[in-house]
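Q: sharing a model that was predicted from the sequence below.
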Amino acid sequence: MLRLRYLFLTLVTLGFAGGIVASLVHNQRSAEMNTARIQLSAWSLAQLEFEYLRFYDTLRLYRAGAANAERLRMTFDLLWNRLDVFLTGEENRAIRQRFGGEDTAKALLAQLQADETLIFATDLKPGAGLDAVIARYAGFQTPIRDLMIHNFTGPDAAHIADEINRHHYLTQVFLLGLLFCGGALALMLFYEARRNHHMARNDVLTQLPNRFHFKTLQKSLSHRHCCALAVIELSNFRAVNENISHDAGDLLLTRIGEILNSLKPEGSFIARVDGDEFVMTFPDGFSEELVKSTLNGLAIALSFDFQNDKHLFQVGTRIGLCFNPDRAFDLQKLYQFATLAVREQRLSKRNGLALFTEEINNRYLRSQSLLSDLKRALAPGSKTGSDLLLHYQPIVACHGGQTGVEVLLRWLHPQLGYISPLEVVELAENNQMGPQLGRWVLQRLKRDLLNIPPSVRNALFYSVNIASSQFTRELPEQLRAWLADTPIRADQLQVEMTESISVANFVDGSLILRRLNQLGIQVALDDFGTGYSSLSYLKELNIQRVKIDKSFIQGIGRNAQQQQVVRSIIDLCHTFHFKVVCEGIEDERDAQQVSSLGSDFAQGYWYGKPMPMQALLVWLTVAQEAATPSYPRHAPVEVQPVPPVE
């Protein structure tokens, strides 16, 4: 199609140029014809004067008896014929219309017509009787002579010639200018077409080929076979776009493009196929060791600190690689496999190089199967919805106060058994099902709450995890509507979110949290210490509780340095008037230690594993009978086995 457009443009340009050249030739020929016509007109006017003078002289000779009547009548006829030609000839029009030429010729012809009878009379005799006739024709001598002078000599004749030459010159200049402009326009169109073609196939920011170019390459037989293909994905690029600006993201992409262009091996191909995704192909001749070393070098070069407008982000790179040892796969299939490898890196939150294997493909097929089952389980009226369960893990008060529970999702798959909650949430989030899963959790929680005694229900607070897709401006209104139809108060509901969710869009996040607080809903920051851990963010957020991640808590009873770190975090949170929850407590020593450090709440297997609602009711009964209420011990309650995931 592009070649056809270029061919059409070339034909149009050639046609335009041909038309201009033809116009120039025609103009030259017209000028030559005008010149010839003027020359013919001059000859015609000269002949008219000549015939007039010959008739006039013959008339005078006839009066004197020096000429006969036959000669007189012949010169009369010749003059008449010359006047007819002069008055009717197209080539004489210009001369007739200047200097009264037509009037003079008509007057002379009229005089000839008047004297025709006399001249051709049989009794015409020489003598003084012709003096009056001679006098009448003598009056035309001066006008005819002046007509010759004005047309072909003197300043008037020169002006006419100059005017003709000027028009001829201007016409040529105009046509040449038109030819130049047309050529310039054609050249501009050609370069613009090339520029548009380049822009259509290349990314403006990175100066690399784009997705369209890569798709074109996939269809090209000359590039169909290659030894390896890699998918390069940037980490934290979206965070730069969302937390700084899109201009900062453009600067980052420009820098990435410079690095990739400078490090691209000869013969390889790199394209930007998505916002933060690039594709790199290696032609035949690259060994596996060379491909891996090249990509590892790129991974190092593309991992750096990016600072803009006082914001610092660490940019990392995930690379998925697929080899094509038997040249059995085309680029499309290699791209699909490499994408699965980089997806594995993304889900495991790792950077660096990952090689596609059959195990990765099996995990992907498993996730797709789980996705289909999850969609059926979340569908309204689904019979498989019972596979999804809610379990509840106690959150105990270390120094007296209200006990709560964290609401945790469990999926008992009929073929695969228990599915990790993290896998379920990631599956939903990566496939635009996060809000739907969140609504299911709230509806199932409401159903469970309706099935327990009001005295137990009203004594607890309920902590519900919120995923990133749920954390929108609609969240406060959704929870308000849910509370209006649920038998608990707003101050019994607590939402948990990670640091990354709360600061991903800080302005909107602060507004959402403030509206939740206005409804009476408390907010807990989950897994504190594993994300941004920025106190400048923390003090600005409208939160009431901070949950310290279990990586800081497990084994704290035997680690003095760990105790100092946790004590500092607890003291700092209390300075901001935050309640503190320590997660991951699995033995009595850790439980006693976090309590002595000032933690307000504790959570972990030492107190109770996640359990169904009926088992929770038994746990609450046993916990109330514990001998030391300040340290509620693990209650020996038999519950349905669950995987050790909080």
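A: Nice, thanks for sending it over.

Q: CA atoms for contacts and neighbours, from now on please.
A: OK.

Q: skip the chain neighbours and tell me the closest residue to Leu72.
A: Thr58 (5.8 Å; C-alpha to C-alpha, 6 or more residues apart in numbering).

Q: in a helix, that neighbour, correct?
A: Yes: assigned with DSSP: H, G, I helix; E, B strand; the rest coil, Thr58 falls within a helix.

Q: and here is the other one:
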Amino acid sequence: MELETLEFRNDLALYLVEDSSPRRSLLLTYDILWSRYDTFLSSQETAAMRRAFNAQPIVERAFRLIQRHEQAVLNGDRERLQNLLNEIDIVLPQIRNLMVNNFTGPASIEQRAFLDEKIKVMYAAMFILTLVLIFFAFRLYRNSSKQQELAWQDRLTGLPNRNYLLDCLYKAVQQNRIHTLLLIDIRRFKDINDLMGYEQGDKALTKLASQLNSICLPYGYPCARVSSNEFAVLAYSDGRHLSFFTQPLCDSLRRAIDSIYPGHRLSLAIGIAKSLDVDTHSGNSHWQFANELLNNADLALMRAKQAPVTKDSIDTFKTEYEQEAQQRRRLRDELKAHLIDPYQDALYVAFQPIVSADPNRLGCEALVRWHHPEYGPINPELIVNVAEESGLGQRLGTWILQQVHLALNTEWQSINTHIDIAVNLSDSFFNESLIADVITIFAKHPEQRKQLIFEVTETMTIDDIGRFSLLMNQLRDVGIRIALDDFGTGWSSMAVLNHLSFDKVKVDRSFVTGMADITRQQVLVDTICHMAHQLGIHVVAEGVETREQLTSLQQMGVDEFQGYFFAKPLSAIDFYAFCIDYLNQKNVLLSKQSIKNLFNINNF
């Protein structure tokens, strides 16, 4: 501050002496000095210095001096600038004394001590900051190592995980190394968790993983756990002579499974895909190649899991598997489009008659059908499977109910009070929103809800009987009846009847077929019929195709009949014609000849 005051004083004196001296230098030093004084008087950092040696009044006097002559400096008024020079010469020694007092004598010693103390504090702060940085660096390193471990390793079993497997596949492709991928699924493993608890299930997985690792280690084959009960092995072989490895693998895992859960038959399913089957000329990247191989192995595993669950199964990928998968993906996309297109006619509902012992009533089962322009008629079971896999099960069920409502109030309007309609429910459609869907669809004709019969399977009930019972009661509250479909084919049919109350049971067609020739089947159907009637449940027989079957079933007291003997599934308008003929003939079941005349299956 003292030097800048002196520099301004010299520039001012020079300007007053030389007439031609430019004012630019004077203005610059004036602005700098103004800023210096202002900073000294207002800054927090200079507060201590302002209090020392009575500095503040001295600097304020000097600052007011240059402020008072601002216009003179800007206009170059030499007379007033001369006065400014005289007054600065008075103030300058006082400012110089401030500098001298600040840097010499006791004040200087105090300042140096103050600076030394500040330096010590600064070093201490730097030391603490360094320790904090080291601590956070250690934490970061430890977390990074843990994240790295989690990224490549399964925490439960200690095996590598899916990411590690994909990396191995990528490297094998990159190195042009022939390899074969095996995906191994422990079927019905959920039973261990359900019956023995998740802790026992985790122990079983750990033991299986250890056994798998011990098998693969001598061959140098990497293995991994890719999902809950699914493992993978990457064999560096072309797959044509892999039995030297797969057979010991199956035997070893089989022994491990039997030792884990000897009282229950778990089984192995293995899907195999070879790198030689993947097209290397398609221009795919190494990652795409690796993912395609994994997809092929998964398709082969799905095929292996279609085998009976009671035995081990192995399947190797074939080209047609991918074609079928592409077909399913295409059907999924087209099904989604059909369900929202009111003008499409490829997807439709057919109605198969269900003949009742009551001549004034007639039933039918609503069956989804799809005539594809390229694939032809699509298997109804495939339609439902595709819908369930793609999350369209509930939407498909709602669409079927809408078609039933439409038929009742258009083609069948004149006779709809005589008709009961059975609708098969898929797993995803039987949920809490089903009742709201039914109420919404039949809002204008709530009385027609009493004509609906929802058919459920045994497997839908066993997961949560309490929830299922609650939903059944809610459906009955709005007038809907419930039928147990495919009765007798499951292991717990009697337990289901014991815990749940049904309005009807449908005897599976497998019991009706050959009933006239096999006494055992007759006894079973007769027993089912007698037991159901004792419980107040109506009995419906599926798969009635011959007069002998119909006669036997009538003698057993079966209440309703369904099958090709009466008619194949019909369109809504054809079913209407069927109903008119049936309702015009009373006691049709009492006349064998009239049955043959009325229900000529060749006409449908």
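A: Looks like it arrived, so ask away. All values reported here derive from a predicted model rather than from experimental measurement.

Q: coming back round to it: burial check on the residue nearest to Leu72 of the first structure, number of neighbours?
A: 22 (other C-alpha atoms under 10 Å).

Q: what do we get in the second structure for it?
A: Counting by TM-score structural alignment, Thr58 of the first structure lines up with no residue in the second structure.

Q: Thr58 of the first structure is in contact with Arg71, isn't it?
A: Yes: look at Thr58 of the first structure against Arg71 with C-alpha atoms under 8 Å: they come within range, at 7.4 Å.

Q: so what's the gap between stretch 360-375 of the second structure and the chain middle?
A: Averaged C-alpha coordinates place stretch 360-375 of the second structure at 33 Å from its chain's average position (C-alpha atoms, centre = their mean, to the nearest Å).

Q: stretch 32-40 of the second structure too?
A: Distance, centroid of stretch 32-40 of the second structure to centroid of chain: 67 Å (C-alpha atoms, centre = their mean).

Q: what range does it cover in the first structure?
A: Under TM-score structural alignment, stretch 32-40 of the second structure has no counterpart anywhere in the first structure.

Q: okay, which residue is most central for the second structure?
A: In the second structure, the residue lying closest to the centroid (C-alpha atoms, centre = their mean) is Gly391, at 11.1 Å.

Q: residue in the first structure matching that one?
A: With TM-score structural alignment as the criterion, Gly391 of the second structure matches Gln432.

Q: what do you get for Val505 of the second structure?
A: Match for Val505 of the second structure (TM-score structural alignment): Val546.

Q: coming back round to it: how near is the match of Gly391 of the second structure to Leu620 of the first structure?
A: From Gln432 of the first structure across to Leu620 of the first structure, the span is 37 Å (C-alpha to C-alpha, to the nearest Å).

Q: Arg545 of the first structure now?
A: Following C-alpha to C-alpha, the distance that separates Arg545 of the first structure from Leu620 of the first structure is 23 Å.

Q: quick one: which of those two has more around it?
A: In this view Arg545 of the first structure and Leu620 are compared by other C-alpha under 10 Å, and Arg545 has more residues nearby, 23 against 14.

Q: who are the neighbours in contact with that one?
A: Residues near Arg545 of the first structure by C-alpha atoms under 8 Å, 6 or more residues apart in numbering: Gln522, Val523, Ala524, Leu525, Phe578, Lys579, Val580, Val581.

Q: cutoff 10 Å now
A: 494-496, 522-526, 573-574, 577-581, 600-601 (C-alpha atoms under 10 Å, 6 or more residues apart in numbering).

Q: what's the biggest strand in the first structure, counting residues?
A: In terms of residue count, the longest strand belonging to the first structure (DSSP state E) is strand 311-323.

Q: please name every helix or strand in contact with whichever helix or strand comes after it.
A: Remark: after strand 311-323 of the first structure, the chain's next helix or strand is helix 331-347, criterion DSSP states H and E. Judged by 3 or more C-alpha pairs under 10 Å, 6 or more residues apart in numbering; DSSP states H and E, the packing partners of helix 331-347 of the first structure are helix 211-218, strand 228-235, strand 277-282, strand 311-323, strand 352-355, helix 358-378, helix 421-429.

Q: so how far is stretch 335-342 of the second structure from its chain's centroid?
A: For stretch 335-342 of the second structure, the distance to the chain centre is 23 Å (C-alpha atoms, centre = their mean).

Q: also stretch 485-498 of the first structure?
A: 42 Å.

Q: do stretch 209-217 of the first structure as well
A: 14 Å.

Q: just tell me the aligned range of it in the second structure.
A: Against the second structure, stretch 209-217 of the first structure falls on residues 160-168 (TM-score structural alignment).

Q: now the match of Gly391 of the second structure: closest residue in space, sequence neighbours ignored.
A: Ser469 (7.9 Å).

Q: and the one you found? What does it align with in the second structure?
A: By TM-score structural alignment, Ser469 of the first structure lines up with Ser428.

Q: how about its match, secondary structure?
A: Under three-state DSSP, Ser428 of the second structure comes out as coil.

Q: count of neighbours near it?
A: So Ser428 of the second structure, with other C-alpha under 10 Å, has 17 neighbours.

Q: done for today, thanks.
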